[in-house]
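**Student:** requesting a structural model of the entry that follows:
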Amino acid sequence: MNVAELLNRNKDQRNFSFELLPPLKGSGTDKLFATIEKLKEFGPLYINITTHHSEYVYRQLDNGQFERLRIRRRPGTIAIAAAIQQRYDLPVIPHVICSGTTVEQTEYELLDLQFLGISNLLLLRGDKARDDRSFTPTEGGHAHTTDLIAQVNRFNEGFFADGSPIKCPGTPFGYGVACYPEKHEEAPNLEMDMKYLRQKQDMGAQYAVTQLFYDNRKYFSFVDKARQMGITIPIIPGIKPLAKLSQLTTVPKTFHCDFPQELASEIVKCTTDEQARQLGIEWTTHQCRELYAHGVNNIHFYTVSAVDSVREVVRRLQ
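**Tutor:** Below is the predicted model of the structure:
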């Protein structure tokens, strides 16, 4: 069952889903599974698993200069997705991204996922390298999510990227995409950004998940504009509780979203991370209840550095 069918089947119920990071290279799965254990009792609709291909790091040489290298810190998204699906019997949605990979490597990912019986994807461009001014595609890779969507569509139709037929096509993939209530950082304006979302829908995206936000008014406004533009797919709000004081400055910079003044004024009153965490729980609970009151029954949680906070929020919403 694809995500669109899951959402439709449970449209009159209040549901949540959450996102996980694969373990760092060389780490085990204990922490990952511990996160799932904390949340599975509340009945998540599905679990997202992020993908992190190679990224740039700098290594100092003996002569004092630095060498730029590409490494992969968090491998194993496909294997982790399969392990979660087998262990917990929950739908899993691995991210498939353009960043750091080639068209051929993406094709192998799709084949592996089909062999494992995983047919739901979240298709993303992925982040630009930390020190790059703009996104630079890997040689032989995709530059845009729409290119990736086109490849998945062709695969679903029974053709490899080179045009040769797939002898035994498997279950077609269903997929969602990302969207940005406060616009993508590289978009010239929100209207242009939403035009691309409409294009992704028209190409086959079945739903969209938003970047995190703290002001529900921006989500409601975004959805209203989307509907006016003919975007009819579900737009699932992505929520992340504030977890520590430093996030007052790091979250807006990293995720390109604003704190509403009411929340920012309360954060600056906090003197400890625990006070900030409790404020985050209270604010997120209020956010979710307001979303429910506006008829939004599906909420997606970003759990990085906030697992216990997400658990407390979900507990309060039960």
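**Student:** C-alpha from now on. contacts and neighbour counts both.
**Tutor:** Noted.
**Student:** can you report how many residues neighbour L69?
**Tutor:** 11 (other Cα atoms under 10 Å).
**Student:** another one to check against the first:
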Amino acid sequence: MTLADLYQSDGCTISFELFPPKTDEGIDLLCQNVERLLRFQPQYFTCTYGAGGSSQRATLEVLKRVKEITQLPVASHLTCVGSTVDQLCDYLQKATEMGVDYIVALRGDPPKGTDQFEQTSGGLQYANELVELIGKKFPDLGVAVAGYPEVHQEAPDAKTDMDNLKRKVDAGADIVITQLFYDNADFYRFRDDCQKAGIDIPIVPGVLPVTNFKQAQRIAGMCKAAIPANLEAAMTAVESAEDQFHVGVEHARQQTIDLMANGVPGIHYYVLNKSDAAAELLDGLSIQGPVS
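**Tutor:** Next up, the predicted model:
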């Protein structure tokens, strides 16, 4: 089953994103949470890596463990940052040998302390070039690319951002996974714009259940994702960490219910290696993904 095929059913395909822990204890805890998340019948897991490729090897080890535990497809993030074409191909070869099924192909963020991406000598400058490279050298790997409902922070306007996304799709992407957002109206507007631009592959919303207001503010600042007034009011109206957790999770649950009612092909959850928030927001919801 290809990556695109996972989104061809009438149900809502669920996937979860992880990141590589820094300690053996963290990896053990991650694996425990992955096992808990299996009850929601995810179709695959993805794993990021650190800035500039600092934890690429750890990413592959995490994905190997996850695949052993779940017997599900797994996807590795891959960016253009700090890598030559040969190094990218070397990573893709290792990923393939370790059983990685899909790649989340990204240009990558500028190095810490800078606000401008710099192309590595002998490397790639744009994500669409990475998608093309994967399609040419590793055609059996499914490819997801990123979309930005509230416009990429480096894009001068929404049209330029959409043109960039169209280039990635035309280069051979199978699906688009969006950056997190807190207001579903932003996603629906983005989805409509994708349709107008001739993008006809699955557009998968990315949802992060925020569990405290400081976290929401920090992530919103990093991703340029606006916090709706009702969410801010609800989270600041309570004081305890437990109450803020439930407010944030309930907001993500209502996002999920509304997204499903509006026909999204799937939802990608940024779970931050934990399972409590995802378990609470998904508990009791009727989600039926494709039959493998």
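**Student:** for the residue lying closest to A51 of the second structure once chain neighbours are set aside, which residues are in contact?
**Tutor:** Nearest non-adjacent residue to A51 of the second structure, counting by Cα to Cα, 6 or more residues apart in numbering: P111, 7.0 Å away. Applying Cα atoms under 8 Å, 6 or more residues apart in numbering to P111 of the second structure gives the contacts A51, G52, F117.
**Student:** residues in contact with the second one?
**Tutor:** When contacts are counted by Cα under 8 Å, 6+ apart, G52 of the second structure touches V81, G82, P111.
**Student:** please identify which helix or strand holds the first one.
**Tutor:** If I follow you right, that is V81 of the second structure. Using DSSP states H and E, V81 of the second structure sits in no helix or strand.
**Student:** map it onto the first structure.
**Tutor:** Using TM-score structural alignment, the equivalent of V81 of the second structure in the first structure is S99.
**Student:** what is the burial count for its match?
**Tutor:** Neighbours around S99 of the first structure, by other Cα under 10 Å: 26.
**Student:** still on that earlier bit, in the first structure, which of the contacts of P111 of the second structure still touch?
**Tutor:** Retained in the first structure: F117, out of those (criterion both residues aligned by TM-score structural alignment, their matches' Cα atoms under 8 Å).
**Student:** any chance of JSON lines for the contacts of P111 of the second structure, columns distance to F16 of the second structure and secondary structure?
**Tutor:** JSON lines is the format used below for these (distance: Cα to Cα, whole Å; DSSP: H, G, I helix; E, B strand; the rest coil):
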{"residue": "A51", "distance to F16 of the second structure": "20", "secondary structure": "helix"}
{"residue": "G52", "distance to F16 of the second structure": "22", "secondary structure": "helix"}
{"residue": "F117", "distance to F16 of the second structure": "27", "secondary structure": "coil"}
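**Student:** isn't there a strand covering T114 of the second structure?
**Tutor:** No. Using DSSP: H, G, I helix; E, B strand; the rest coil, the assignment for T114 of the second structure is coil, not a strand.
**Student:** residue in the first structure paired with it?
**Tutor:** By TM-score structural alignment, T114 of the second structure lines up with D132.
**Student:** repeat that for L38 of the second structure.
**Tutor:** Aligned by TM-score structural alignment, L38 of the second structure pairs with K40 of the first structure.
**Student:** I49 of the first structure versus that match, what's the distance?
**Tutor:** Per Cα to Cα, to the nearest Å, K40 of the first structure is found 15 Å from I49 of the first structure.
**Student:** so which of those two has more stuff around it?
**Tutor:** Taking neighbours as other Cα under 10 Å, K40 of the first structure and I49 compare with I49 leading, 23 against 16.
**Student:** G108 of the second structure versus the aligned partner of the more buried one in the second structure, what's the distance?
**Tutor:** Alignment note (TM-score structural alignment): I49 of the first structure maps to C47 of the second structure. C47 of the second structure sits 14 Å away from G108 of the second structure when distances are taken as Cα to Cα.
**Student:** equivalent analysis for V81 of the second structure, please.
**Tutor:** Here the criterion is Cα to Cα. By it, V81 of the second structure lies 6 Å from G108 of the second structure.
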